[in-house]
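[1] this one's sequence-less:
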């Protein structure tokens, strides 16, 4: 064993003094280099930033994916020229999102959609997340409103309907020509101009008319697509029953072939009121033979143009009418018509209808308590109205007016529909 060095004795005073500790080693010149100090600071900042970015990413993803506050589907209009902050306020006010505008803007930037937000009317789904909300606006799939234009309306009536519809903007600069608009159900986003609606209806009519014209029966006495539209408009106004259109068309086609006047009451009405479509009263007897380019009791063949805008079904029925020899039709008392080839049989159908009308009147009209004096004969220029086409005007007849909606079903002012053909 090695011997320990002897411990030198210390004086009492030396024992009370603190023991000397050796000084720390000096820092190396490298540690004191400013580049090292800056580098350490940068590394520290980078680490802190990475932790912050990671935390922000996790929070942002949760914010984007979290279910939204909507309790049910809702339609919200994003106005044109609205900024991201305005969009955020609109969505927050409508209850679509529950985050403030800055978080919404942050979400927009995170999804790289800052230049893709489009104005319009959008439908947001129940509990839509912020990601879903922003995605809906970016896709631009705005709500499409279904707009139905009934068959048989005039162009003036159609323009009036469009003017009353609040989803459209602007005005129609020029009244469309009669028969150039296709009645149908269309879908438009809010804010579509009325001129755009008219243009789309005209384009649809051209396309459908061209297709039907190519498939037409070439034996019909119609020389141009425009004449086809004119005849189809009369068919449209004469019947509202789908299964009768081709037979009504056949009656008029057969009359054209035999050089007979069409004698259609709706043409009288159009000659009197033009694009307004409805007369609002029965046709007067004096108006039956009143000169007018549209009065087919006076003019031979077709009128100079359509009297309404016919639908696809009437165009197809007119282009390919039923193969019959019918020349007459009269209302059958049930909303339809009875068709015949001869005037004698037609008169029998008229008499049958008169009997039905009289029975209905007897069942529905209560007699007065005291006998009333005999009614005076009606003036020769005012008579009940129902639709009629006939070879020669009988002494007594009932005339027609079309229904307010433009449908072809004729109606009498005081009796059920009567159509003499």
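    That came through, no problem. Every value quoted in this text rests on a predicted model; they were computed, and no experiment measured them. Numbering: from 1, shown residues only.
[2] hey, let's count contacts and neighbours off CA atoms from now on
    OK.
[3] What is the strand or helix carrying residue 351 packed up against?
    According to DSSP states H and E, residue 351 maps onto helix 343-364. Helix 343-364 is packed against strand 328-331, strand 337-340, with contacts defined by 3 or more Cα pairs under 8 Å, 6 or more residues apart in numbering; DSSP states H and E.
[4] also this one, for the comparison:
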């Protein structure tokens, strides 16, 4: 009898072990396999949250099939107490293991709300936008000009949240003065800029910042980025350029930046100025004259007067020979590369062509014909 009982007990133990092992394998497979999420979502983890709360939310959102397995998997991988506050993008089909990794790895938020501080040439704009997980594109919620407008109420709550991302975007061609004035308006930054950065030394780019970063540290990042861009472009420059140093390359690049907004024209514009420098011709570039008037502090807002074109300043390239003494703006990578690798042309003139671009010429006669054509276009536009 006891032998039968022992045999039955052993059989039951084997069955339980078999079932337990199967259950563990099923749980492991469920934890690691493709999840039920059909469309990417943004998961916000509040400060002080825990895996229990998150698992319930994920079940409600249809991101996981079993909250218990999700929590057990997090426990087993020693990640239950590693949740990071923020907003995180969870892609479609993400497994429970993937989601645990996304929510515990740390770093900046990957979705949710973002405030972009755009510092432009003619105006600045602060934009509140939200990532649409379905398209992985940001949708604008509100915007305003910090120079003259009050911040919309929509900005208040995101500015108070730790998981809101902040990004500073510098337009190509902004001056250092414009950058500093723009940074003064960014309320999440701290500290003062002690000294105006040298013109041309800040890279137009998009910079993610955190609340509490100093303005000085952001300026430092911009300067380091421009140094790296200029160094690389200088190493890859073509032979025979009439440029004695990286600083002269930066000056030329800034003029190219201000002369054209058409990306395809940059190397042609660069060729005009390089050819003029080689031939000893004056550069005769209006943006440099304007910089001599404004010193980069704002926009002139009108056309140049004849008296200003004749007045001698260090930046009046109608009067001085060669390059002006400093850059006239902060050029972007493409203009720096164009200055150091211009198109091979014989052009020494260019003028607006009425389409947003320019007409280029090798001779004064061709240039005069292009100018006459532009004058007719201007007159037609004025009469409309």
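    Looks like it arrived, so ask away. Bear in mind the structure is a predicted one, so any value in this text is a computation, not a measurement.
[5] Of all the residues in stretch 102-120 of the first structure, which ones are buried?
    Across stretch 102-120 of the first structure, burial judged by 16 or more other Cα atoms under 10 Å covers 103, 104, 105, 107, 108, 114, 117, 118, 119, 120.
[6] quick one: contacts for the second one?
    Right, the one you point to is residue 104 of the first structure. 88, 130 (Cα atoms under 8 Å, 6 or more residues apart in numbering).
[7] let's see 6 Å
    Residues counted as contacts of residue 104 of the first structure (Cα atoms under 6 Å, 6 or more residues apart in numbering): none.
[8] Assign it to helix, strand or coil.
    With DSSP: H, G, I helix; E, B strand; the rest coil as the basis, the three-state label of residue 104 of the first structure is helix.
[9] Tell me how far it lies from residue 134 of the first structure.
    9 Å (Cα to Cα, to the nearest Å).
[10] Repeat that for the last one.
    The gap separating residue 120 of the first structure from residue 134 of the first structure is 13 Å, by Cα to Cα.
[11] Residue in the second structure paired with residue 210 of the first structure?
    Using TM-score structural alignment, the partner of residue 210 of the first structure in the second structure is residue 231.
[12] who touches stretch 221-238 of the second structure?
    Contacts of stretch 221-238 of the second structure (Cα under 6 Å, 6+ apart): 201, 202, 203, 337, 340, 341.
[13] and what of stretch 165-176 of the second structure?
    In contact with stretch 165-176 of the second structure (Cα under 6 Å, 6+ apart) are residues 114-121, 199, 204-209, 257, 296, 329-332.
[14] for stretch 224-233 of the first structure, same thing?
    Stretch 224-233 of the first structure is contacted by residues 305, 306, 307, 308, 310, 314, 315, 318 when judged by Cα under 6 Å, 6+ apart.
[15] ok so, going back, most packed of the helices and strands packed on helix 343-364 of the first structure?
    When you average the neighbours per residue for each of those (mean count of other Cα atoms under 10 Å), strand 328-331 leads with a mean of 27.
[16] Can you state the mean residue-to-residue distance of that one versus the second structure?
    Comparing strand 328-331 of the first structure with its match in the second structure after superposition yields a mean distance of 1.8 Å (mean Cα distance after the TM-score superposition for the first structure).
[17] residues in the second structure aligned with that strand?
    Under TM-score structural alignment, the match for strand 328-331 of the first structure is residues 349-352.
[18] what's the burial count for the closest residue to residue 241 of the first structure other than its chain neighbours?
    In space, and not counting its chain neighbours, residue 241 of the first structure is closest to residue 336: 7.1 Å by Cα to Cα, 6 or more residues apart in numbering. Residue neighbour count, defined by other Cα atoms under 10 Å, stands at 20 for residue 336 of the first structure.
[19] any idea how far residue 336 of the first structure lies from residue 43 of the first structure?
    In terms of Cα to Cα, residue 336 of the first structure sits 91 Å off from residue 43 of the first structure.
[20] just the helices in the first structure please.
    12-16, 34-65, 84-93, 101-110, 130-139, 155-164, 194-214, 225-238, 245-257, 265-273, 285-288, 312-319, 343-364 (DSSP state H).
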